[in-house]
Structures are given as C-alpha cells and as structure tokens.
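Colleague: Need coordinates for the below:
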Amino acid sequence: MTMQMLSIIFGFFVPILIILVLLLVLILGYMPIQVPESHVAIVERFGRFRRILPPGLQFYSLIFGESIKRVMIRSTQQVREDDKIKVVYRTISSRFLDLREQIIDFPQQEVITKENVTIIIDALLFYRIVSPYNAVYNVANLPDSIEQIAKVALRDAIGSLTLDEAIQNVDKIKQIVSERVRKVEQEWGIKLVRVEIQKIEPPKRLLEAMELQMKAEREKRAKLIEAEAYRRAEIEKAEGDREAAIRRAEGEMVAKILEAEGQAQALQRLADAEAITVDAIMNKIGIIDAQSAMKYIVALRYVEALKKMADGQATKIYFPIDILSSLDAFTEALLKKFGKR
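Modeller: Coordinates of the predicted model:
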C-alpha cells in the first residue's frame, strides 16, 4: 500500500516538478535589459547578428545563446591640466549605441600648406547613426575611423591651398572634408551633419610678420581716412564759401531790384502827380493846351532847381532863355484868356 501510494504521488508530482523546472529555466534564461531613450542594443546569437533592441525594457535569451554585443563609442571625461579643467574624448566599449547627434573633436594637428608652411588646425565633425547594423558590422571602430578619414581629408584640403587661401576659404576646406566623409556614409550607416573649423593658426614667426603687416595696413588706412576727411572738409568749406557768395549776390540783386522798383514807383507817382497838375491847370485856365501847361510845369521845376543851386543865399538868379520864353508864352496865354473874359 505504501509503495502504491508513493508510486501515485511520484507519478503525479514528477511531471509537475519537471514542468516547473523547465519554466524556471526558461524564465531565468531570458535576461531583462533597459535600453535608454535614443539608444539601441545589438543582440547576437552564437556570435551572429540576431536583432536590434529598441528603447525600453527588453529581453534576450541566454539559454538560446543570445548576448548583447558591445560597441565602440566616444566618451567625454573632464581632467585637470595646469589648474584648468579640460574635456578629453576617449573611445570606450558600451552595450548601447547612441542614435543622437555625435561630435568628434579632433586634436589639434599640424598640416602643411601648398607653399610648405606648417599651420595648426582644429576642427569639429558632427554626425549621427542612421543604420546601427552598418555602423557596427561594416567598420571596426566607427568614431576612430571617422576621425582618421576626416584628418586625411583635412591634410589633403590644406595641402592644395596656400596659407592665405586656407585662412580666407574656410568654407572650401569644410566642403572638401564633407565630400570625403559622405563617400562612406552609406557603407558605415552614418549621416554627416556638418563640419566646423575652430581655428587655423599659422606659425608664431608668421603671426608676427602678419601682425606687422596688419599694423602697416591700419596706419595706411588711417592716413587715407585722415586725408579723405581733410579733402571733404576743404570741399565743404569751398561749397560753403560759394553758397555764401551766391547768397550775397542774390541779396544784392534783390536789393537792386527792390530799389529799382521803388524808384520806378516813385517816378510813376511823380508822373501821376504831374498829370493831375496838368489836368488841374487845364481845368482852371481852360484855354491853355497841354503843351503850354507842361511848359509851365517845366519852368517851375527849373526855378526850384535854381533855388537849390543858390542855396537860398543868392541875390540874383539867372533864368535860361528857353525857360523865360516858356514863362512869357504862358503869361501871354493867361492874358488872352482873362482879356477875353
């Protein structure tokens, strides 16, 4: 009876125990992994690519030979050097591949220009990974490979330019480097964002010579500006004198015009007054014609003029014969008029 009970118990619990063990093995065989945002993880099975794990809580199976492939990435580290904090970029291995925009800060390097002048250049390269598979399996060390190909492109670009061309044509250097990197974009699964040139520094002795040249150029420019300012001042002064002369001439002309107009108005008024006088004489006397009246007025003007000439002190005044004849004619006309009446 006891053996029979044991056989029944054993036959009932052993399959359950086996199932529980298998479930436990399966559960323990799947390892959880937390993939950060904007990152992915590469899963391999027995050394071969299996799948890509997206961001979030993911699982991979150890029991089926799956593992997370470690990839090469660039890491930044702050170090103290000569009492200064310096950022150092290092290549390390990681379980996750960053899909965000990455930066490669090249160490300053010496390159030779077309005329064999050694200069120091410092550049930055920005890129992002668009194909994790290509970035991991088509190139052994993606960050270092990008850095090396960019360095070679920089040397080739600077070597084809003179120093002046390199300093003035930074965009051309960036274009050459960008074209070289874009040739491997698809193969390496990356997308070049941009290339930046931080510094192009000539040798110290060349910098001193350039500084002297710039100083001479500044002095020359200052003298030119001073000469131009003097020339403009002289021109403005001459223009001011000319404007003043024109205004004086215009003022004198206006004054003369006004004076002439005043004289003309005075003469006009005098003529009007004399016309009124002639009319009055003709109206009063009646028979005297206009010619006789005018002779009378002219004779009176002569008398006034002679008075002024004598200044009121002369005892004798001599009349011209034509004036006396005019007065005689006028007197005769008066006598005839009043004699008839």
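Colleague: switch to C-alpha atoms for all contacts and neighbour counts from now on
Modeller: Fine.
Colleague: All the helices of the protein, residue numbers only.
Modeller: Residue ranges of the helices in the chain, as given by DSSP state H, are 2-29, 132-137, 142-159, 163-168, 170-182, 185-188, 204-285, 290-310, 321-340.
Colleague: Just put the ones you listed in JSON lines and tack on mean neighbour count.
Modeller: Conversion of the helices of the chain to JSON lines gives the following (neighbours: other Cα atoms under 10 Å):
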{"stretch": "helix 2-29", "mean neighbour count": "11"}
{"stretch": "helix 132-137", "mean neighbour count": "18"}
{"stretch": "helix 142-159", "mean neighbour count": "19"}
{"stretch": "helix 163-168", "mean neighbour count": "15"}
{"stretch": "helix 170-182", "mean neighbour count": "17"}
{"stretch": "helix 185-188", "mean neighbour count": "18"}
{"stretch": "helix 204-285", "mean neighbour count": "12"}
{"stretch": "helix 290-310", "mean neighbour count": "15"}
{"stretch": "helix 321-340", "mean neighbour count": "14"}
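Colleague: Here is the second sequence; please produce its structure so I can put it next to the first one:
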Amino acid sequence: MGGCNAVCCACIDHASVGVVEKWGRFMRLATPGLHFFNPFKGECLAAVLSTRVCSLEVCVETKTKDNVFVQIVCSTQYRVIRESADDAFYELQNPKEQIRAYVFDVVRALVPRIPLDELFEQKGDVAKAVLEELEKVMGAYGYSIEQILVVDIVPDESVRRAMNDINAAHRLQLASVYKGEAEKILLVKKAEAEAEAKHLAGVGVAKQRQAITEGLRENVLNFSHTVSGTSAKEVMDLIMVTQYFDTIKDLGDSSSKTTVFIPHGPGHVKDISDQIRNGVMEAQSI
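Modeller: So this is what the prediction gives:
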C-alpha cells in the first residue's frame, strides 16, 4: 500500500512577504513567488504582509508657547521592513495606533515651546523630531518610517481672524504712509509750480510796464516835436484822457454781460492821469 501526501500551495505578490508557521510556531519568511506547504507536517501560510509605503494622517490639537490652540496635521509614510516582517506581524497588533500615539506624544511635547509665528517657520523641525522618535521605536517592531510631513497648521478661528486683522491694519498703515508721501510730493510740486508761475508773471508785468513806459515816452517826445508850444505834461494828460475813453469804449463794445461801474467825471479823469503818471515814473526808476 502506497503513501498519500496532501500538499497546499500559495502565490505571494512581488510587493509582499509571507509568514510561514509550523505547528503554530514561526518557521520562515516567504519571498514573492509560488510556495508549497505540507499541512500534514504542520506547515501553513500564517499571513501575507505588504511592503508598500502606507500613509497615515494624524491630527494633533495642542497649544503654542503664547497659549494659542492649534491643530497640526502630520502625514506619516511607513512600510514593513521585508527582513523583519516577522517582528511586524508578531510584535504589534495595531501599528497605526502605535504610530498615532507617538506622534501625539512628540508634537505635544515640542510645540508648547514654540510661539505661533515661529511654528510656521519651524514645522520642518517638528517633523524631524517626530521622525527621529518614530524611527527609534518602530524600527524595533519591524517598521521603517520613510517620511514625516507637517502638512497643515490650523490655528483657532478667532486667532486667524485676529492675524488677518493685524495684517490688514499693517498694510493699511503702509498705504496711508505712501498716500501721504504722494500727496506731499504733489503739494510741493504744486507750490513750486505756483511760485515759478508767479515769478514769470511778475517778470511779464515788469516787461509790460517797461514797454508801456517806453511807448508813452516816445509818444510824448513825438507829439512835443510835432506840435510846438506844448509841454510834456500837457501831452501826457491828453494821452491819458484818450486811453481812458478808449477803455470805456472797449467795455461798452464787449459782448460780455458783466456790468462794471466806473466813476466818471473831469475830476476822476485827473485822478486817473495822476495815477498813471506816478506809475510811469516808478517804472522808469526801476
């Protein structure tokens, strides 16, 4: 009578590793490929562990050095070490909870020593501290910590509004300073332009008066030479009266509806003549 053997087989994927037991005791690790097990000898495939990188997000609520409560989201990338897959299978029942506990412990021990403003700048230091602690602990259990990322830092809603208000107030202050400087420059430029315009206007008035004086002088001299027996004063009075009536005529012919009241009479004509004469003499003395 011949013997009969019962044999089982299993295929393990490339990114996996198998744990083989014999009569309930760890026997060996099974590499990717096809494997045969003899159940009559107590051999069986106890588990198949994936060696792919897994990701675990942990949200930790803690407070900073300046007593601001924040939520820190840490993303942990870990994987099973192929050579230590037996430790990962037998030593830890729930590796995710173990990783979560150590992340909580390190973050809550480190963040309370950092102010909120510096926390955003030092999140790389927080991630490094968590990575170093997890590598020491999880390495003994057959897990490799590939990377720790602090993906988000979320302060309390009231704190965020206050920070936004402070930032907005600072920007408004800068805007007010720039606006004031711009208005100052405009006022200075306007004052410089007005000063230059007044200077040029003064120069123009002076030249105009000088030209009027020269013209009156030539008219007086020509009239005195042409009409014998007339003095310069009489000629000047005649010119003034003529110009006075020409001015009144121009005002009457103007299309503008503006009404101008001018005192009129022989005495006023004499006063005007004296005023013009005094102005001419002042212009000649310049």
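Colleague: Glu44 of structure 1 is nearest to which of the helices of structure 1?
Modeller: For Glu44 of structure 1, the closest of the helices of structure 1 is helix 132-137, at 11.4 Å, according to Cα to Cα.
Colleague: re the thing from before, can you tell which of the helices of structure 1 is closest to Gly47 of structure 1?
Modeller: When these are compared (using Cα to Cα), the closest one is helix 132-137, at 11.8 Å.
Colleague: so that closest one matches what in structure 2?
Modeller: On the basis of TM-score structural alignment, helix 132-137 of structure 1 is assigned to residues 85-90 in structure 2.
Colleague: average offset between the matching stretch and structure 1?
Modeller: By mean Cα distance after the TM-score superposition for structure 1, the fitted stretch 85-90 of structure 2 averages 2.0 Å away from its aligned residues in structure 1.
Colleague: same deal with stretch 123-132 of structure 2?
Modeller: Superposed on structure 1, stretch 123-132 of structure 2 shows a mean distance to its aligned partners of 1.0 Å (mean Cα distance after the TM-score superposition for structure 1).
Colleague: of the helices of structure 1, which approaches Lys84 of structure 1 most closely?
Modeller: The closest of the helices of structure 1 to Lys84 of structure 1 is helix 204-285. By Cα to Cα, the value is 23.6 Å.
Colleague: Output the helices of structure 1 as TSV; include the columns distance to Phe106 of structure 1.
Modeller: As requested, the helices of structure 1 are exported to TSV (distance: least, Cα to Cα, whole Å):
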stretch	distance to Phe106 of structure 1
helix 2-29	43
helix 132-137	20
helix 142-159	7
helix 163-168	18
helix 170-182	13
helix 185-188	19
helix 204-285	22
helix 290-310	113
helix 321-340	121
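Colleague: How far off centre is the match of helix 132-137 of structure 1?
Modeller: Here the centre of mass of C-alpha atoms in stretch 85-90 of structure 2, compared against the chain's by Cα atoms, centre = their mean, to the nearest Å, lies 52 Å away.
Colleague: Please apply the same query to stretch 248-267 of structure 1.
Modeller: Mean-position distance between stretch 248-267 of structure 1 and its chain equals 56 Å (Cα atoms, centre = their mean).
Colleague: which bit of structure 2 covers that stretch?
Modeller: Under TM-score structural alignment, there is no match for stretch 248-267 of structure 1 anywhere in structure 2.
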